[in-house]
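*Asks:* predicted model and sequence follow; I will ask about them next.
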Amino acid sequence: MNRNPHSTNLLLNLGIESLNEMQEVAESTILNDANVLLLSPTGSGKTLAFLLPIFQLLDEEINGVQCLILVPSRELGLQIEQVWKKMGTNYKVNICYGGHSIDTEIKNLSNPPAIIIGTPGRIADHLDRGTFKVDTIKTLVLDEFDKSLQLGFHEEMSFIIKRLPKLNKRILVSATSGIEIPKYTNVVNPTVLDFIQEEEKNSNLSMKLVPSREKDKIHTLFQLVCSLKSEAAIIFCNHRDAVERISDYLSEKGIFATFYHGGMDQEERERALIQFRNGSISYLVTTDLAARGLDIPEMKHVIHYHLPLKEEEFTHRNGRTARMQASGTAYILFHESEKKAEYLDYEISKLNVSEVKALPKPPEFQTIYISGGKKNKVSKMDIVGFFFQKGKLEKGDIGIIEVKDFISFVAVKYNKINDLLKNIKDEKMKGKKYKIAVARNVIKKEIE
């Protein structure tokens, strides 16, 4: 067991008073059992459920990688890294994924972290290169492993697992039950912790069928969005083209929306999520990429512009609302010409939206861009101090701050933006002049 003196402060650092039932059971089971399959809905706190016992399993006497966490997407990996860093342990963590500079990763791994988080393709690449030693890795986590299987990472995961000879603990994590565990994982007769069915029984999710008079449902969507009392929502579509078309339409109508899908450059995807997280954007139009594994806020409203083919994806989408004890609503836009989904009961209550009387209120915050980040020794406290002292802002004027490697983003009250930029125009932060301006919107990828 780890005797790190900070262990009692981990929850305090995360701003959590106590663990939920799933997290308590998972912590105990992971510490005591060799093979664990944790099934729990999106938003239930699975990341912390496996990170806490991993912390206790780490040995501070070992100068090498002790735990490998494989994830299907860079976004999920970045979220896990963020939670680990917030825990405030003394252990180093590194993340590796496609689209990230491999030279930077190799340099970071030259001083071995205790934990590596990565996507299967990039981790397999590092193992091929011999970037880090594997003889101290005893714990393997496959987070959202069903998604990795769905994306076709069988070969990479098999390659990786075969090269981990000292593994004595394997943890599989998913928000979907009924997934067949591949033999190459060597997970035999795992202890199964299934919190999915229990959560479904206690669900506070209500569903509304929203009929559309027109085959093109976009105007009905607009009316629905305007009826949500200016509350934020996620809008799910099945195709990337539809995502961008709907986002453009809503924006042209005066609604603060942005888009998110797998065909975007990584920088643009991060920018979209940052602006949605911090409240600068109220409506995120997306594919199923945002259905799980992303650090985005609890929603009261989830809108299905298209229904997914599989019921499990429908469930994951709805997992963005009505989490834990909160309530939420899923809206299904439907035209009579559409083929009905077998998994949906179309006798649910209907919501007929009327002509728009008023647009949703604009967001309270706007995002400010700063051309410096962690690698420039810029911290959240530096930004807060600078904006307070030189920018003349007050405590309630600043919202969420996100500091990346070389850039930062700050949510600032919309009505304070002009004065802030005027006040700091010729000022330096920590002795250096940075570009500070209103962050641009997400840019569409040029079709070559």
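*Replies:* Perfect, thanks for sending it.
*Asks:* going forward, measure contacts and count neighbours with C-alpha atoms only.
*Replies:* Noted.
*Asks:* show me what contacts the one residue sitting closest to the centre of the chain?
*Replies:* By C-alpha atoms, centre = their mean, the mean C-alpha position of the chain lies nearest to Leu294, the distance being 1.4 Å. Listed by C-alpha atoms under 8 Å, 6 or more residues apart in numbering, the contact set of Leu294 reads 75-76, 79.
*Asks:* filter these to the buried ones?
*Replies:* Taking 16 or more other C-alpha atoms under 10 Å as the criterion, what is buried in these is 75-76.
*Asks:* second structure follows, compare the two:
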Amino acid sequence: MTNPENTTIDLAGLGITALNEMQQQANEAIQQNSEVVLLAPTGSGKTLAFLLPVASILKPESDHVQCMVIVPTRELALQIEQVWKKMSTGFKVTCCYGGHDMQTEIRSLVEAPALIVGTPGRILDHIRRNSFTGRHISTLILDEFDKSLELGFQEEMSEIVRNLRNVKKKVLVSATTTKIPSFTSIKAPVTVDFVTNKNKSEGLTVVQVLAEKDKMTTLVRLLSYLGAESTLIFCNQRDSVERISAVLKEEGIDCAFFHGKLEQEERERTLIRFRNGSVLFLAATDLAARGLDIPDMKHVIHFELPMKGDEFTHRNGRTARMLAEGTAYILMDREDKLPDYIIGKPKVLDLPAKLAAPPVSDWVTIYISGGKKSKLNKMDIVGFLLQKGKLEKQDLGLIEVKDNISFAAVKRGRAEAMLQLISAEKMKGKKYKIEIAR
């Protein structure tokens, strides 16, 4: 695909063959208008929808920061950074978020990337430190801006906007209809709305599961019913998330957990294991409802229903993504009343009394103590594991290379033998710690 300014985007590298209707409309609207509000469901491809016009707007001859994307969470920031890199625009991006090494970010910002993506607190910190010059930033995008407000970032975002005095194009992005905050000074935006009525996902099926007094027993039976397919289990509280994971493990079901109080490295490892299929079930708070790069999600389970309809929408957006099909299960008693935000009558599922426990994943995740800064890339790891570990290509799954560490999915039945074979081997002349990630 070729955009104006001769910027060519390789859609195949992004895993798609063509833009969907929302992406086409958003691309056109953002290029042609100075104020745009993009409303589209979670999982519909919003990130690409606003990055495509950015790639067209950026000026190759400029050696200044030209565009900023502000997001509520580090996970969303990292996802946007990865999409941008896959687009192969030739323009540099820097990702800034709390928990990341400040000096690493400052060194990257000194080189003036064309695009900065980050969370409000960290970006404001850099502005106050004068880590970069903002006077050439002409495009500002607030992605999931409603979530940023919900998390209490209004003051930070307001100060950021006040400091960016030469912004000519403002884009607000959300999966739900939300009032435009006054600090944006947006007066008459063009709205691209794929949230209301007919534009909602047609691939989603909502099912009510008749629960026993002990909902955990019902959850175990439901996971057994679903089998070996990736499933997100949503709860309202962190304690519930950890309790579900612990109880399921006691039942012999491997279930990871994910919430905002985990350290960044723990969150990243958990998502990697879930993304590559090493762990099939993930119990999570609403932090996982938005902005996480988790492809091929089959099922979402509402162990506890959220208080607000918006969060119900966001949770369900983790499945039936990009026009695929998926199912959202609600665990409720037969007599319980559905909240008003659930439109229509869900299908009812009465689980069989006897079910075999879900099988263990075919994959395990291998941890490697080196990454990009050690000059390792995916091909290095593939070659090493195939040649020294005696694996076949079909024994290797998803490989992710980070700055200082890497992870590779390996068939469970081959992992231990492979680890023994490579225990004394070097990769690119260096010995790395390689073990099964926990």
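*Replies:* In hand now; what should we look at? Keep in mind it's a predicted model, so treat the numbers as computed, not measured.
*Asks:* narrow the contacts of Leu294 of structure 1 to those in helices?
*Replies:* 75-76, 79 (DSSP state H).
*Asks:* still on that earlier bit, pick the one among the contacts of Leu294 of structure 1 closest to Gly88 of structure 1.
*Replies:* Nearest to Gly88 of structure 1 out of the contacts of Leu294 of structure 1 is Gln79 (C-alpha to C-alpha; 15.0 Å).
*Asks:* list the buried residues in stretch 307-324 of structure 2.
*Replies:* 311-322, 324.
*Asks:* and it, how far from the chain's centre?
*Replies:* Here stretch 307-324 of structure 2 shows a centroid-to-chain-centroid distance of 13 Å under the convention C-alpha atoms, centre = their mean, to the nearest Å.
*Asks:* stretch 96-113 of structure 1 now?
*Replies:* On C-alpha atoms, centre = their mean, the centre of stretch 96-113 of structure 1 falls 21 Å from that of its chain.
*Asks:* check stretch 160-178 of structure 2 too.
*Replies:* Computed by C-alpha atoms, centre = their mean, the separation of stretch 160-178 of structure 2 from the middle of its chain amounts to 21 Å.
*Asks:* ok, stretch 158-176 of structure 2 next?
*Replies:* 22 Å.
*Asks:* list the buried residues of that stretch.
*Replies:* By neighbour count with 16+ other C-alpha under 10 Å, stretch 158-176 of structure 2 contains the buried residues 158, 160-161, 164, 167, 169-176.
*Asks:* with stretch 145-159 of structure 2 instead?
*Replies:* For stretch 145-159 of structure 2, by 16+ other C-alpha under 10 Å, it's 145-148, 153-154, 156-158.
*Asks:* would you map the strands across the stretch 201-350 of structure 2?
*Replies:* 204-210, 231-234, 255-258, 281-284, 299-302, 326-332, 347-349 (DSSP state E, counting those that start in this stretch).
*Asks:* please verify my assumption that Gly118 of structure 2 contacts Ala77.
*Replies:* Yes - assessed by C-alpha atoms under 8 Å, Gly118 of structure 2 is found in contact with Ala77 at 5.5 Å.
*Asks:* out of the strands of the stretch 201-350 of structure 2, which is the most enclosed?
*Replies:* strand 231-234 (a mean of 27; mean count of other C-alpha atoms under 10 Å).
*Asks:* could you tell me where that strand falls in structure 1?
*Replies:* Aligned using TM-score structural alignment, strand 231-234 of structure 2 spans residues 233-236 in structure 1.
*Asks:* the matching stretch: how far from the chain's middle?
*Replies:* Mean C-alpha position of stretch 233-236 of structure 1 versus that of the full chain (C-alpha atoms, centre = their mean) differs by 15 Å.
*Asks:* give the equivalent position in structure 1 for Gly277 of structure 2.
*Replies:* Gly277 of structure 2 maps onto Gly279 of structure 1 when the alignment is built from TM-score structural alignment.
*Asks:* and for that match, the neighbour number?
*Replies:* Number of residues near Gly279 of structure 1 (other C-alpha atoms under 10 Å) recorded here: 23.
*Asks:* OK, contacts around it?
*Replies:* Here Gly279 of structure 1 is in contact with 363-366, 411 (C-alpha under 8 Å, 6+ apart).
*Asks:* now do the nearest residue to Arg240 of structure 1 once chain neighbours are set aside against Pro182 of structure 1, distance only.
*Replies:* Nearest residue to Arg240 of structure 1, sequence neighbours excluded (C-alpha to C-alpha, 6 or more residues apart in numbering): His261, at 6.3 Å. His261 of structure 1 is 28 Å from Pro182 of structure 1, where distance means C-alpha to C-alpha, to the nearest Å.
*Asks:* tell me which of these two has more neighbours.
*Replies:* His261 (22 against 12).
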